[in-house]
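# quick one: sequence and predicted model below, then my questions.
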Amino acid sequence: MRYFIEITYKGTNYHGWQFQPNAVTVQELINNAFSLIFKKKIDVFGAGRTDAGVHAEQLYAHLDVEKDIDIDEVIYKLNSLLPKDIAILNILKVTDEAHARFNAVSRSYQYRIYFGKNPFLTDVTWQVINKKLNVDLMNEAAKILLTYTNFKCFSRSNSDVKTYNCDVSKAVWVQENKSLIFHITADRFLRNMVRAIVGTLIEVGTGKTTLEEFKKIIESKDRKNAGPSAPAQGLFLTEVNYPKNIFINE
């Protein structure tokens, strides 16, 4: 029996999603909680990885068990075992071939900036002080992302991937009062891609990089030409979408 788990977490205290032998990760804690409940070693497989300090409002993982489970009971037990900054939102029965990573058709992220200083938002925004941004120009640059597919220039150096191609279907900045949020959706993302895009768009917004230079950065396929990565704490994985036919309704 295969199940998808819908997870949300604040990533401040963790070295990302993916298991690491010498650091505390979200995947490790969820594996441990499931293993305690089922009294055997359980490994969950996530839809993707998030870096240290990055948050997830919605991330899916899958696991296999030998028989049907009482979903409400397992959710209750998991949330009792997990720390307060990790929560299980739902557990969904899926087809035996469904895969949390490979069946995902789109992923959405938000990058959240706060203009000013707010101690309550320290861990969940990039707080920008004494920096004026041309948001209209940043949105013009964001539209350019929709016209390209190869984003090697925004990928972490030496990433072990078969392709740097991503189909970006949405990229827009939305400002409201002191908050500025970047929304981006694609079929897949490269490691560090969103933070590198944000950092480069900020340079457009400050006038350091022109729209024509932004295009040349993408076409160069060289990470050294793009801007610095934005800080991890402002990044949220907000949504992962799947085809409906992998879910089993009972």
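Cool, got the structure. Numbering: from 1, shown residues only.
# hey, let's count contacts and neighbours off CA atoms from now on
Fine.
# can you give me the neighbour number for residue 142?
Residues lying near residue 142 (other Cα atoms under 10 Å) number 24.
# so where do the helices sit in this protein?
Across the chain, reading from the start of the chain, the helices by DSSP state H fall at 26-38, 71-81, 135-145, 193-205, 211-220.
# so which of those helices comes closest to residue 113?
Taking Cα to Cα as the measure, the helices of the chain were each checked against residue 113, and helix 193-205 came out nearest at 10.2 Å.
# packing partners of that closest one?
Under the contact definition 3 or more Cα pairs under 8 Å, 6 or more residues apart in numbering; DSSP states H and E, helix 193-205 sits against strand 106-115, helix 135-145, helix 211-220.
# please identify the most buried of those.
When those are scored by mean count of other Cα atoms under 10 Å, the highest mean neighbour count falls to strand 106-115 (a mean of 22).
# that one to helix 193-205, inter-axis angle?
Interaxial angle of strand 106-115 relative to helix 193-205 (axes from the mean of the first three to the mean of the last three Cα atoms, to 10 degrees): 40 degrees.
# for comparison:
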Amino acid sequence: MRYFIELSYNGKNYHGWQIQPDVISVQEKLNIAISTITQVNIQVVGAGRTDTGVHASQMFAHFDVDKVLKGDLVFKLNSILPNDITVYKVFLVDSEKHVRFDAISRSYEYKIWMGRNPFLLDFTWQIHSQKPDIQLMNEAAKLLLEYTDFQTFSKVKTDVYTFNCDVTEAYWESKGNELIFHISANRFLRNMVRAIVGTLLDVGLGKITVDGFREIIESKNRGNAGLSVPAKGLFLTQIKY
């Protein structure tokens, strides 16, 4: 029997989603909690991978077990999991359903705070330069919808089979001191959103033009793109099936 789990987590204390030797990951914590409840060695599968320090306000995972699980699984899991990981739903699905391969889109937000705010240190990148030009950044962000090959914004050493992604939404909004970048696609490359944000900021600060941003995309060269902004401002916000 296959169960889906809907959860969220604060990524500050974790080396990303994926289990790795000698470091703490979200997947490892979830494996331990579910294995404790089921008394079976469980290895959960995630809908995607978030990097070290990246947060998820919505994430899905699944696991298989050969029996129907009784009781309030949400309560049981949250009683075992650390406070920075929270489960919202656990539900039975068809055994063919897959959290990763059946997902049709994923959405991220990147949050920037203009100035200082001690209460948002772990969840925004706080910058103290002039406020970037949102209109220019949105003009450049629209170009992302015209392309499918995003090798320019991918981590250089990665084992992906293709750099193609179908970006369906990309825009900035301003809320007082906060700037939020929204992006949705069928899939994302490693470091892709953080590299896009860094390059768009270069547009907003006048370091490159909108046409220059297009040239950077078409170059397929990570060295031409902007900096990879800090992980703490990045949130996986939605996964659609």
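Structure received. Please read all numbers here as calculations on a predicted model, not as lab measurements.
# now the end-to-end length of stretch 45-64 of structure 2.
Across its full length, stretch 45-64 of structure 2 reaches 9 Å between end residues, using Cα to Cα, to the nearest Å.
# and the contacts of that stretch?
1-18, 27, 42-44, 98-101, 103, 190-191, 231-239 (Cα atoms under 8 Å, 6 or more residues apart in numbering).
# tell me which of those residues fall in strands.
When DSSP state E is applied, the contacts of stretch 45-64 of structure 2 are split such that 2-9, 234-239 fall in strands.
# dump those residues to TSV, plus distance to residue 57 of structure 2 and neighbour count.
Conversion of these to TSV gives the following (distance: Cα to Cα, whole Å; neighbours: other Cα atoms under 10 Å):
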residue	distance to residue 57 of structure 2	neighbour count
2	23	18
3	20	22
4	16	22
5	13	22
6	10	17
7	8	19
8	5	20
9	6	23
234	10	27
235	7	26
236	6	23
237	5	19
238	7	16
239	10	21
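# out of those, who's nearest residue 156 of structure 2?
If you rank those by distance to residue 156 of structure 2 using Cα to Cα, residue 234 comes first, at 19.9 Å.
# and that closest one, how far from residue 4 of structure 2?
Computed with Cα to Cα, the distance linking residue 234 of structure 2 and residue 4 of structure 2 is 24 Å.
# cool, residue 71 of structure 2 as well?
Residue 71 of structure 2 sits at a distance of 16 Å from residue 4 of structure 2 (criterion: Cα to Cα).
# okay if I get the helices and strands packed on helix 193-205 of structure 1 as a markdown table plus distance to residue 48 of structure 1?
Putting those into a markdown table (distance: least, Cα to Cα, whole Å) gives the following:
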| stretch | distance to residue 48 of structure 1 |
| --- | --- |
| strand 106-115 | 9 |
| helix 135-145 | 21 |
| helix 211-220 | 24 |
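# quick check: which of those is nearest to residue 38 of structure 1?
Using Cα to Cα as the measure, strand 106-115 is the one of those that comes nearest residue 38 of structure 1, at 30.3 Å.
# by contact count, what packs against the closest one?
Under the contact criterion of 3+ Cα pairs under 8 Å, 6+ apart, the helices and strands touching strand 106-115 of structure 1 comprise strand 126-128, strand 179-186, helix 193-205, strand 235-241.
# can you give me how far the first one is from the chain middle?
Between the centre of strand 126-128 of structure 1 and the centre of its host chain there is 19 Å, according to Cα atoms, centre = their mean, to the nearest Å.
# give me the mean deviation of it from structure 2.
For strand 126-128 of structure 1, the mean distance from the matching residues in structure 2 following superposition reads 0.7 Å, by mean Cα distance after the TM-score superposition for structure 1.
# buried residues in that strand?
Of the residues in strand 126-128 of structure 1, those buried under the neighbour-count criterion (16 or more other Cα atoms under 10 Å) are 126-127.
# about what we covered before: of all the ones in strands among the contacts of stretch 45-64 of structure 2, which two lie farthest apart?
Taking Cα to Cα as the measure, these reach their widest spread between 2 and 234, a distance of 29.8 Å.
# how far away is residue 203 of structure 1 from residue 106 of structure 1?
Separation of residue 203 of structure 1 from residue 106 of structure 1 (Cα to Cα) stands at 27 Å.
# please apply the same query to residue 122 of structure 1.
Residue 122 of structure 1 sits 29 Å away from residue 106 of structure 1 when distances are taken as Cα to Cα.
# what does residue 196 of structure 1 give?
Using Cα to Cα, we find residue 196 of structure 1 at a distance of 19 Å from residue 106 of structure 1.
# repeat that for residue 168 of structure 1.
Counting by Cα to Cα, the separation of residue 168 of structure 1 from residue 106 of structure 1 is 9 Å.
# give me the common contacts of those two.
Residues touching both residue 168 of structure 1 and residue 106 (Cα under 8 Å, 6+ apart) are 185-187.
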